[in-house]
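Q: For reference, the sequence and a predicted model appear below.
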Amino acid sequence: MTVKVYERILDLFEAEGIDTIFGIPDPNFVHLFHLADERGWNVVSPHHEESAGFMAEAVSRMTGKAAVCIGTLGPGMANMAGAMMCAKVENSPVIFLGGQRARITEQRVRRGRIQFVKQSGLLEPSVKYAASIEYADQTDEIIREGLRKALTGVPGPVYIEYPSHVIQEELDVAAPLPPHRYRLVGQTAGQDKIDEAAELIRQAKQPVLLVGHGVHTSRAGASVKELADLMACPVVQTSGGTSFIEGLEDRTFPYGFSPSAVEAVVQSDLCLAIGTELGEPVHYGRGRHWLANEAVRKWVLIEQDPTAIGVNRPIDVPLVGDLRAVVPQLSAALKNTPRAATPELARWIEQDATRLAELAESAPSGMSPVHPARLVVEATKDFPADGILVRDGGATTIFGWTYTQCKPHDVVWNQNFGHLGTGLPYAVGASVADGGERPVLLITGDSSFQFQIAELETAARLKLPLVTVVAVDYAWGLEVGVYKRTFGQGSRETAVHWSKETRLDKVAEGFGCYGEYVDTDAEIAPAIKRAFASGKPGVIHVAVDPKANSEEMPSYDEFRTWYAEGMQ
């Protein structure tokens, strides 16, 4: 068949099950955007290219597939660079397509060229693969190589650009190949290693499942649930893997922040780690809480990238492959020999439930402005498990780790890179991926929210069921705390405060959203309910106590151990 290059690009993405694209159309891309819309794709144009990248990343997390966004040449790709770096650190397979001027422009000896910079060399360090479609008949090989790189080993972003003269050229090509014909799909582990791991699990008296971010982004919850049932052991969440697997909510405990998790780790004689890099937030699996029992504890790691085995700590049995394929292999090996439940499991479940209830009870109430711990409790206490919870912010997220009362199956936040301002674009992208069916709750700080606040209009235009609860202290709350700890109470806090005339609920109304101002805790849950009932995206401006926000962050000492050089 004869097709234009832009048509072929869409064909190749459709073969991967991709049907959503984010970006701001410019002359290089209008034909591609127009055709994608005709084909029934979700075509979303945000207000900033960085938001487009974050939205695409959220789609990838919610679908387990690669996602696509587009940036115009020059400034568009400059705007997208932050999202590119974020996707690299968050291990998100996002395909960034960039426009470029015709190559003759690049090769001319000229000064003062308009909207032009050599992009590929600038962006290459932030991606797994960077390439340019210089000739029309390279389209298949470069797009496929981009997808291959993005989805093989540790997932990550790629950058592909094409000069403006290439996009309209014609190709005579066959139908696109299915993914399994040109890249490794569903890689399994060797049966010898599966048998070895299964035997270690059978022999273990106190195993734990350490579940990370990759379980959520690969959409492997159901198969991990089957394995967890056969192991009959506690599930310990990494700080990045905070989505709760359906059916495992009661025995899933956050590492470092739950006494049940700490006890389970300390007493464990085997750890099966799935979908995690074993990075700083879990002390590389060998420091802090892991020190006890280190001499006897066995480690089984399911990891797609063979070069990652043994990097952060020794591994007894590596299971190299796609966790979506390897976890069912391990379950099959254990099917006829399920373990009896760990004796302490029932007590840990009760202990953790008591912990959450006590936190809800003890979070300071009756204050105006609201205590940030109480904000989190009130905002999350009625949120359903099938909703999508999005986090953003510094101090606000730290309060959220401890005080969140709900256990949603989809939690999206920027854990590894710590990029503020991702929350609203993530929420929009997650809702687009979900088809706007489930409620989306974003809990964020005012500093983070204002990074990409223009995307409220995008949410309103798409009529998304999205409510944002903003903890407003009119400051960079985390940084205020740093000033206080560094220089003492009463010291000058430079460049971290702004006008208390700011009203984010009024800004939301200006974008066509529902807005409400709250300064007492009793009003928070009803305001959220009214926002969801309005049929519009909503913003609840919650005035929080600035002193508590900067000085009373819970588990802050635990959080600091992630960064303390030499302590791990």
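A: Ah, there it is.
Q: from here on, contacts and neighbour counts on C-alpha atoms
A: Will do.
Q: quick one, what contacts the nearest residue to Ala471 once chain neighbours are set aside?
A: Among residues not flanking Ala471 along the chain, Gly445 sits closest, at 4.7 Å (CA to CA, 6 or more residues apart in numbering). By CA atoms under 8 Å, 6 or more residues apart in numbering, Gly445 lies in contact with 392-396, 470-472.
Q: Show only the entries of these found in helices.
A: Under the assignment DSSP state H, the contacts of Gly445 contribute 395-396 to helices.
Q: between the contacts of Gly445, which is nearest Tyr426?
A: Nearest to Tyr426 among these, counting by CA to CA, is Asp392 at 9.4 Å.
Q: tally of neighbours for that closest one?
A: 30 (other CA atoms under 10 Å).
Q: OK, contacts around it?
A: Residues in contact with Asp392 (CA under 8 Å, 6+ apart) are 413-414, 420-423, 442-445, 448-449.
Q: got TSV for the residues you listed, with distance to Glu169 too?
A: TSV is the format used below for the contacts of Asp392 (distance: CA to CA, whole Å):
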residue	distance to Glu169
Trp413	40
Asn414	39
Leu420	40
Gly421	39
Thr422	37
Gly423	39
Leu442	43
Ile443	46
Thr444	46
Gly445	47
Ser448	43
Phe449	42
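Q: Which of these fall within strands?
A: Taking DSSP state E, the ones among the contacts of Asp392 that sit in strands are 442-445.
Q: Hmm, Ile302 is touching Arg324, no?
A: No: taking CA atoms under 8 Å as the definition, Ile302 is not a contact partner of Arg324, at 10.1 Å.
Q: take the one below as the second:
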Amino acid sequence: METFGTYLVKLLRAYDVDTVFGIPGVHTIELYRGLPGSGIRHVTPRHEQGAGFMADGYARASGKPGVCFIITGPGLTNVATAVAQAYADSVPMLVISGVNALGDMGSGEGFLHELPDQRQLMKQITAFSHTILKIEELEWVMARAFAVFSAARPRPVHIEIPIDLMAKDASGLPAPRRAPPPLKPAPHAAAVRQIAGLAGECSSPLIIAGGGAAEAAIPLRALAEALDAPVMMTVNGRGLLPAGHPLAVPCTPSLSGCAELVACSDLVIAVGTELGPTDFDPYGTGRPTINGRLVRIDIDAEQAMRGNRADMTLISDSAVALSALSEAVAPAGSRNGAQRAAQARDTVRRGLDRMMAAGLRLLESVLEALPDAIIVGDSTQPAYAGCLSYAAPRPRLWFCSSTGYGTLGYALPAAIGAAIGVPDRPVICVIGDGGIQFTLAELGSAVDAETPLVVLLWNNCGYGEIKTHMRAQGVEPLGVDIQTPDFKLIAHAYDWEYLRLDPAQPLALLLRNATQARQRIVIEVNESEFLAASG
């Protein structure tokens, strides 16, 4: 008999799903019946939050939706933080969970894992949350989910299945099939011509590109070069113009140098970005002022109406819109774009304080050693430095959790997911001693998954950033000096290699050797020693 659970697995395979992250439970056993021999790999984290972060890292690195199987009740509340991070950063994630049986859910009678309303909980942090009430619904609910991932703002989707439906006979359902994806939204030709006209009249254009343009690197470059316009990339947009391109400005817009570039531009084209505070004003110093005309390109009509008011708005897929614009604009000749970009970059670098300069050097050592590596950052000092001014060579090679929802403990499981999603690239996890203790047990998950990984562990013996902020605000530090474990013993307990970095050692060589040997290694970097060696 074909059960509903086995049918669901076949339907996922029809959508090219190759990996599922989850912890089996009594309420999801039927989802696992069809996994053996399906061609879908199952990866077991140590905590459902780890499953969500792995799915997030898998999606950001590969561009494909990350998929989780999650048990009813506590499994869902555990994964919720990871789903919220993905929601804030527009990451495609499919969470399939159990829910109590029809007639039992939400009864208040005290059934195992019962919540008053699981769907309403998840509705706050997903594009949509749907409860399957009859097995015939699944095909079109799945089609809706993948339509969100392919042709809308790609946020998480939650589908919950009552446990009594999972084992139902699904033999009468049509063969599992993938619904044809909807066409991506495209801009009106008249609007494209109008923007091209604005571009022809301007003398100092600027493009601001965010994570929503991750698949638009080629037309973005064509448009930037035609306009001779600097391209300022948000944290999630890094690499859209490669490191070293004369028009690339891989820097936080509110920093001195970047804010002036924004203010002095008479046309700003913002594509795939919310223009939100965690990108544009992370330290509360004030968002850059846009004095010129503003054109916004966004796939989400509602989001395009938030924040900065645009003179023109295109509701469109970024790649489609930028391709149309690059064909419509006439090459402008020199507008001093490279000079304006270089001035902004140089001003930002000169303005970095000692901590941020050291953190950036750490990341650039990774880039020097492994230019194709994926760097996954947590909320930790080197990741903050990367948010300010790390120049990734390509899209999807740099991401972190310190923007948007801003979780701790993200980087280790997300790096495991990235390594599974893109197994032919080295993956470097950059995480602090405080953050790693949120998800420390996922070291074991990497061993189970046979995933090579380098963890650069930035150790300042506590919550260093919060301690610094407390002092700056005149608050006596409290609760920030936590017990720091012996990470060498922990690494060896999980069958990882371990090395404490001597600042005199060439980190680039260590990284190359570790990745060539396909090691799982924790490289501990003592903050004070690294700062002292950095001058």
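A: Looks like it arrived, so ask away. These numbers come from a predicted model, not from an experiment.
Q: For the residue nearest to Ala471 of structure 1, what is the corresponding residue in structure 2?
A: Matched to structure 2 by TM-score structural alignment, Gly445 of structure 1 sits across from Gly432.
Q: where does its match sit relative to Gln381 of structure 2, distance-wise?
A: Distance of Gly432 of structure 2 to Gln381 of structure 2, given as CA to CA, to the nearest Å: 8 Å.
Q: Spit out the residues that contact those two alike.
A: By CA under 8 Å, 6+ apart, Gly432 of structure 2 and Gln381 have these common neighbours: Trp458.
Q: which residues of the stretch 101-250 of structure 2 fall in strands?
A: 128-131, 157-162, 205-209, 231-233, 248-249 (DSSP state E, counting those that start in this stretch).
Q: Tell me the buried residues in whatever helix or strand comes next after the shortest one?
A: It refers to strand 248-249 of structure 2. Next helix or strand after strand 248-249 of structure 2 toward the C-terminus (DSSP states H and E): helix 258-263. Residues of helix 258-263 of structure 2 classed as buried: 258-262 (neighbour count, 16 or more other CA atoms under 10 Å).
Q: now swap in stretch 209-218 of structure 2 and tell me
A: The neighbour-count check on stretch 209-218 of structure 2 (16+ other CA under 10 Å) flags 209-217 as buried.
Q: ok, of those, which one's closest to Leu102 of structure 2?
A: Lowest distance from Leu102 of structure 2 to the buried residues of stretch 209-218 of structure 2 (CA to CA) belongs to Gly212, with 38.8 Å.
Q: Phe263 of structure 2 -> structure 1?
A: Let me fix one detail, which is that residue 263 of structure 2 is Ala and not Phe. Aligned partner of Ala263 of structure 2 by TM-score structural alignment: Val266.
Q: isn't its match right next to Arg288, touching?
A: No: if you go by CA under 8 Å, Val266 of structure 1 and Arg288 don't touch, sitting 9.5 Å apart.
Q: Was I right to think Ala273 of structure 1 contacts Ile302?
A: Yes: under the criterion of CA under 8 Å, Ala273 of structure 1 makes contact with Ile302 at 6.3 Å.
Q: and the counterpart of Ala471 of structure 1 in structure 2, what does it touch?
A: Under the alignment (TM-score structural alignment), Ala471 of structure 1 maps onto Trp458 of structure 2. Neighbour list for Trp458 of structure 2: 380-382, 430-433, 524-527 [criterion: CA under 8 Å, 6+ apart].
Q: Top of those by number of neighbours, please.
A: Comparing those by number of neighbours (other CA under 10 Å), Gly432 comes first, having 31 neighbours.
Q: Same question for whichever helix or strand Ala346 of structure 1 is part of: list its buried residues.
A: Here Ala346 of structure 1, judged by DSSP H and E, is contained in helix 345-362. Across helix 345-362 of structure 1, burial judged by 16+ other CA under 10 Å covers 345, 348-349, 352-353, 355-356, 359-360.
Q: where along the stretch 351-500 of structure 1 do the helices fall?
A: Assigned helices in the stretch 351-500 of structure 1, in chain order: 372-380, 395-403, 423-434, 446-449, 455-462, 477-487 (criterion: DSSP state H, counting those that start in this stretch).
Q: Now find how far off-centre the shortest one is within its chain.
A: It stands for helix 446-449 of structure 1. Relative to the mean C-alpha coordinate of its chain, helix 446-449 of structure 1 is positioned 18 Å out (CA atoms, centre = their mean, to the nearest Å).
Q: same deal with the longest one?
A: Taking CA atoms, centre = their mean, one finds helix 423-434 of structure 1 lying 11 Å from the centre of the chain it belongs to.
Q: wait, doesn't Ser331 of structure 1 sit right on Met231?
A: No: applying CA under 8 Å as the test, Ser331 of structure 1 and Met231 come out as separate, 9.0 Å apart.
Q: Cheers, nothing more for now.
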